[in-house]
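Asks: sharing a model that was predicted from the sequence below.
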Amino acid sequence: MQYSQIGTTGVFVSRLSLGAMSFGGREEPWKTVGGLDVKETGRLVGAALDRGVNLIDTADVYGTGASEDLLGQVLGDRRRDVVLATKMTARMGPGPNEVGQSRLHIMRSLEDSLRRLRTDHVDLYQIHNMDPITPFEESLAALDDAVRQGKVRYIGASNLTAWQMMKAVGVSERRGWARFCSLQSYYSLAGRDIEREILPLLREEKLGLLVWSPLAGGLLSGKFDRNGSSDGGARRAQYEFPPVNAERAYDVIDALRVVAARHETGVARVALAWVLAQPGVTSAIIGAKRPDQLEENLAAADLELTAEDLAELDAVSALPVEYPGWIQADRSYRYPQTA
């Protein structure tokens, strides 16, 4: 397993990390996602750690708390081997204050997560989405307090736009508070939207990128083609998330099959290797229901795509150029070359 530094921190995480969304949950959508019990969860976590995975990502909302609870049960004395990440923001109860990023909800959510995870600190505590009500000043002050109290080591965000992430970083730097060290975003060959503004921002500000759903919710797993799924029980066949442009996605799958055949390997492995080859990607979060699925995906860390492979995959999946990108690329606006 290879490791990458998260942003400008001194922390290194595995290039492939384990997502815990399949742990626990007997109601939809968690049942479709996985609904694994404690024995199945322990088997997956143990297999991942044995292969060198050291980042495990969960969220309070996964399984409505069940994912954190199961993870806390199975980690045991291997807690020290893990960079443990969780997230908060989603609704966790019927009350008016059981959602969002108010100081009240952040503090309550953190205490609840620590209890379920059976630990005294979270290594990476992330906001799960944008809160349109609570000002960043309130949320970031509460997160900074959690860091100073020793209950959180680092803070991060998920699913923010570039301007939202930049505003948060600016507020933290202006106030001298703990700064987001990473952003968790959706990125795959079937969804390259973050290349427009988010990826350039992260590279400029030296922030880590944790990729969720690098296989587009299983669409790029090798089980799907233009005729549908070869596995009726596949999550994507029942739950079409994240959304994709279907025609472009099937063109991507066709190209993936060509590259996979060239390397005598599977489609999923190539799709994950492409994500890992992109500049700015710190780690790709993979989920699984069974150890064999996990093993197949972890093998992507050892696959090195050629320039030809990358060019073919880039060409079939490239985003259409949007304004102001096309005018900023106009060479007539560039300075002359200097010696």
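Replies: In hand now; what should we look at?

Asks: when you work out contacts or count neighbours from here on, use the C-alpha atoms and nothing else.
Replies: Will do.

Asks: any idea how far the residue nearest the centre of the chain is from residue 260?
Replies: The residue lying closest to the centre of the chain (C-alpha atoms, centre = their mean) is residue 212, at 2.8 Å. Noted for residue 212: a distance of 22 Å to residue 260, by C-alpha to C-alpha, to the nearest Å.

Asks: in the chain, which spans are helices?
Replies: With DSSP state H as the criterion, the chain has helices at 30-33, 38-50, 66-75, 103-117, 136-148, 162-175, 198-205, 235-238, 246-263, 267-276, 291-298, 307-317, 325-328.

Asks: presented hereafter is structure B, for comparison with structure A:
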Amino acid sequence: MQYTYLGRTGLSVSRLCLGTMNFGPLTDEPTSHAIMDSAHDSGINFFDTANVYGRAVSTGLTEEIVGNWFATGGGRREKTVLATKLYGDLPGEGYEATWPNSGKLSALNIRRALDKSLQRLQTDYIDLYQFHHIDRNTPWEEIWQALEVAVQQGKVLYVGSSNFAGWHIAQAQEAAARRNVVGLVSEQSIYNLLKREVELEVIPAAEQYGLGLIPWSPLQGGLLGGVIKKIEEGNRRNDRSEELERNRDAIQGFEDLAVELGHSAAELALAWLLHQPVVTAPIIGPRTPDQLDSALGTVEIQLDASTLARLDELFPGHKPAPEDYAW
């Protein structure tokens, strides 16, 4: 495994981040524990979760599964850089999710959500606490004051964002600078060969303010995981047919290029992300130990300039704004 620093921090994280969203709804607890053990065995030390993951089955289910794994000991918590998120509405003590202040980024919900996550995760601190979405109604002065308290209490070490626009990152960092606090150190966004809109303004903002980018959905729901070949072999339903048909020629060319290079399509898609300078670690979300194993070799793949250029021809990206659409 290779490691890098998370944004401008001194925190060392693996070049692949283990996503846990499937733990509970699609992957049972024993298998989830086996996947996390395999991740550690392979050198992955960066795990990502959220307080809303698993809520379709049970509130906080995924965090509970991760917490139960930590509780088995063996240095599991100490060896893990743990990232979780808050924002979505969740039931609290004595009230339901639709009740006021059961979500978003008010100081009240930050305090409540953090304590609940710590309880479910069976730990006394979160390495990276992430805002799952922008809260347009809570001022940054309130948000940062609440996080300053959490940092002073030792409950949070670093703070990150997720699904922010570029100007949200700038707004957050300028407010943090006024308070003389570190502010955001990472942004978690959808980013892959098919979804490159963050290149317009999010990535330039992340670079300007020293944030590491943590891409989610690196395979675009399987469309970059060899979908055409799998459908032809009868191993996959065409459940994203409209998006597939819009991009069929590019995806077919991509799959052909992967064969030419001797890699799977999924390996090529992850390797491309690892070649983007601002990317810290793509999030991989295996449902089985075998799916985890198939992703591990991507950190060793080297793509030359001609291959990167061919991928840009298949999936044209964006220049930073405003040059992308103006002079």
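Replies: Okay, I see it. Worth saying up front: this structure is predicted, and the values here are computed from it rather than measured.

Asks: care to give me the TM-score?
Replies: The TM-score (TM-score structural alignment, normalised by the length of structure 2) is 0.90; 314 aligned residues with a C-alpha RMSD of 2.2 Å.

Asks: can I get the helices of structure 1 in CSV including distance to residue 282 of structure 1 and mean neighbour count?
Replies: Shown next, in CSV, are the helices of structure 1 (distance: least, C-alpha to C-alpha, whole Å; neighbours: other C-alpha atoms under 10 Å):
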stretch, distance to residue 282 of structure 1, mean neighbour count
helix 30-33, 25, 20
helix 38-50, 18, 18
helix 66-75, 23, 23
helix 103-117, 24, 19
helix 136-148, 22, 19
helix 162-175, 17, 16
helix 198-205, 11, 17
helix 235-238, 25, 18
helix 246-263, 22, 18
helix 267-276, 8, 25
helix 291-298, 15, 17
helix 307-317, 18, 15
helix 325-328, 25, 11
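
Asks: isn't residue 55 of structure 2 right up against residue 63?
Replies: No: look at residue 55 of structure 2 against residue 63 with C-alpha atoms under 8 Å: they stay out of range, at 10.1 Å.

Asks: would you mind finding the match for residue 162 of structure 2 in structure 1?
Replies: Alignment note (TM-score structural alignment): residue 162 of structure 2 maps to residue 158 of structure 1.

Asks: distance of its match from residue 311 of structure 1?
Replies: From residue 158 of structure 1 to residue 311 of structure 1 the distance is 29 Å (C-alpha to C-alpha).

Asks: how about residue 304 of structure 1?
Replies: 14 Å.

Asks: that older thread, contact partners for the residue nearest to the centre of structure 1?
Replies: 184, 185, 186, 187, 284, 285, 286 (C-alpha atoms under 8 Å, 6 or more residues apart in numbering).

Asks: so what corresponds to the first one in structure 2?
Replies: The alignment partner of residue 184 of structure 1 in structure 2, by TM-score structural alignment, is residue 188.

Asks: surely its match and residue 218 touch.
Replies: No: under the criterion of C-alpha under 8 Å, residue 188 of structure 2 is not in contact with residue 218, lying 11.5 Å apart.

Asks: what's the spacing between the alignment partner in structure 1 of residue 90 of structure 2 and residue 55 of structure 1?
Replies: Mapped onto structure 1 by TM-score structural alignment, residue 90 of structure 2 lines up with residue 92. Using C-alpha to C-alpha, residue 92 of structure 1 is found at 24 Å from residue 55 of structure 1.

Asks: before we move on, what about residue 33 of structure 1?
Replies: The value you get for residue 33 of structure 1 to residue 55 of structure 1, if C-alpha to C-alpha is used, is 20 Å.

Asks: number of nearby residues for residue 18 of structure 2?
Replies: Applying other C-alpha atoms under 10 Å, we find 25 residues neighbouring residue 18 of structure 2.

Asks: grab the nearest non-local neighbour of it.
Replies: residue 47 (4.7 Å; C-alpha to C-alpha, 6 or more residues apart in numbering).

Asks: that neighbour: neighbour count?
Replies: 24.

Asks: any idea what it aligns with in structure 1?
Replies: Under TM-score structural alignment, residue 47 of structure 2 pairs with residue 56 in structure 1.

Asks: surely its match is in contact with residue 17?
Replies: Yes: contact criterion C-alpha under 8 Å: residue 56 of structure 1 and residue 17 qualify, at 5.9 Å.

Asks: which one of the helices of structure 1 lies nearest to residue 7 of structure 1?
Replies: helix 198-205 (8.5 Å; C-alpha to C-alpha).

Asks: quick check: that closest one compared with structure 2, mean distance?
Replies: Average distance, helix 198-205 of structure 1 versus aligned residues of structure 2 after superposition (mean C-alpha distance after the TM-score superposition for structure 1): 1.2 Å.

Asks: which bit of structure 2 covers that helix?
Replies: So helix 198-205 of structure 1 is aligned with residues 202-209, judged by TM-score structural alignment.

Asks: who's in contact with that stretch?
Replies: Contacts for stretch 202-209 of structure 2 (C-alpha under 8 Å, 6+ apart): 164-167, 169-170, 173, 186-187, 212-213, 278, 320.

Asks: hmm, try it at 7 Å
Replies: Outside stretch 202-209 of structure 2, the residues that touch it by C-alpha atoms under 7 Å, 6 or more residues apart in numbering are 165, 166, 169, 170, 212, 278, 320.

Asks: over to stretch 56-76 of structure 1?
Replies: 17-21, 23-25, 30, 38, 42, 82-88, 90, 92, 113, 116-118.

Asks: return the distance of that stretch from the chain's centre.
Replies: In terms of C-alpha atoms, centre = their mean, to the nearest Å, the centre of stretch 56-76 of structure 1 is set 16 Å apart from its chain centre.

Asks: and the end-to-end length of that stretch?
Replies: OK, stretch 56-76 of structure 1 end separation, C-alpha to C-alpha: 14 Å.

Asks: same thing with stretch 56-67 of structure 1?
Replies: In stretch 56-67 of structure 1, first residue to last residue: 11 Å (C-alpha to C-alpha).

Asks: repeat for stretch 197-206 of structure 2
Replies: 14 Å.

Asks: cool, stretch 321-330 of structure 1 as well?
Replies: The first residue of stretch 321-330 of structure 1 is 12 Å away from its last residue (C-alpha to C-alpha).

Asks: distance of the match of residue 47 of structure 2 from residue 220 of structure 1?
Replies: Taking C-alpha to C-alpha, one finds residue 56 of structure 1 at 22 Å from residue 220 of structure 1.
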